[in-house]
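1. Need coordinates for the following:
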Amino acid sequence: MILTAGVSGAMFLVSAILVSVSILYGVTANSDREKNSPFECGFDPVGSVPVSLSLRFFLIAVIFLVFDVEIALLLPSFEGLLESKLVTWVFLGEGIFINLISGSYHEWREGALDWKS
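-> Next up is the predicted model:
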């Protein structure tokens, strides 16, 4: 379905209004020192809590999300392509799937999936 410029503009305007209203009225909660401090079973917190992010975990999570989204978007189309009985589409689907498998193999061979490296 092709949207006209007026409908697209109206959708953009409505979304811009909603974003601006949420920015203006969404930050009404007062920040409090006690609310921002870590909770340690009723005791006063000792020192500050270091916030660390494992770069290896982040890299594996991003790789997982990329391949997961690709597979989630492609698997339903494979079934539709198989039902259409078009050999070209079947080979195209198999090529995309082989490309995903080879990408996973490449990430594994480069060591991006090794947790203890």
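2. alpha carbons only for contacts and neighbour counts from here, please
-> Fine.
3. Now the longest helix belonging to the chain: buried residues?
-> Identified as the longest helix of the chain according to DSSP state H is helix 55-83. For helix 55-83, burial by neighbour count (16 or more other Cα atoms under 10 Å) applies to I60, F78, L81.
4. want to throw the residues you listed into a markdown table with distance to S54?
-> Converted to a markdown table, the buried residues of helix 55-83 look like this (distance: Cα to Cα, whole Å):
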| residue | distance to S54 |
| --- | --- |
| I60 | 10 |
| F78 | 36 |
| L81 | 41 |
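5. To compare with the earlier structure, here is another sequence to fold:
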Amino acid sequence: MEKYVNSYVIVTIFLVLGIVFPIFVLWLGSFLRPNKPTEEKKTTYESGNDPVGDSQIRFNVRYYLYALMFVIFDVETVFLYPWAVAYKQMGLFALVEMFIFAALLCIGLLYAWRKKVFKWNSI
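-> Next comes the predicted model:
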């Protein structure tokens, strides 16, 4: 029983340290850093040039769609790698499960293709 409670104590200590330490370090940094704001320091930096136009511009929604598609297929590779490493121990069941997973991803890819997510226009 003591070993069981000891595990919770260790997890609690790391949880408290994980929350308190970053807060303390950020507070200490804000306390110790020099703070001399000027108008030049507050301006937007554009590669050494004077800022031109508004800093709030609208991006095409396709940038975000491309990013989402990248994340989806990047996650696929994250799931495929451990499966490939441990395939011999898992057997036929794991093979069927991976085919189902890959089929669902292919369905998602076909759906995105039909919705013309991959078509890039300058609009």
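6. State the next helix or strand along the chain beyond the longest helix of structure 1.
-> The element immediately downstream of helix 55-83 of structure 1 (helix or strand, assigned by DSSP states H and E) is helix 87-110.
7. Onto which residues of structure 2 does that next one map?
-> Aligned by TM-score structural alignment, helix 87-110 of structure 1 corresponds to residues 92-115 of structure 2.
8. what's the distance between the spatially most central residue of structure 2 and V78 of structure 2?
-> Geometric centre of structure 2, nearest residue: V71, 8.2 Å, by Cα atoms, centre = their mean. V71 of structure 2 sits 10 Å away from V78 of structure 2, going by Cα to Cα, to the nearest Å.
9. Repeat that for A84 of structure 2.
-> A84 of structure 2 is 11 Å from V78 of structure 2, by Cα to Cα.
10. Could you count how many residues lie near P34 of structure 2?
-> Residues near P34 of structure 2, counting by other Cα atoms under 10 Å, number 8.
11. Three-state assignment for it, please.
-> When classified by DSSP: H, G, I helix; E, B strand; the rest coil, P34 of structure 2 comes out as coil.
12. Ok, the one 3 residues further on next?
-> Three states are possible here, and by three-state DSSP the one that applies to P37 of structure 2 is coil.
13. If anything else comes up later, I'll come back, but that's it for now.
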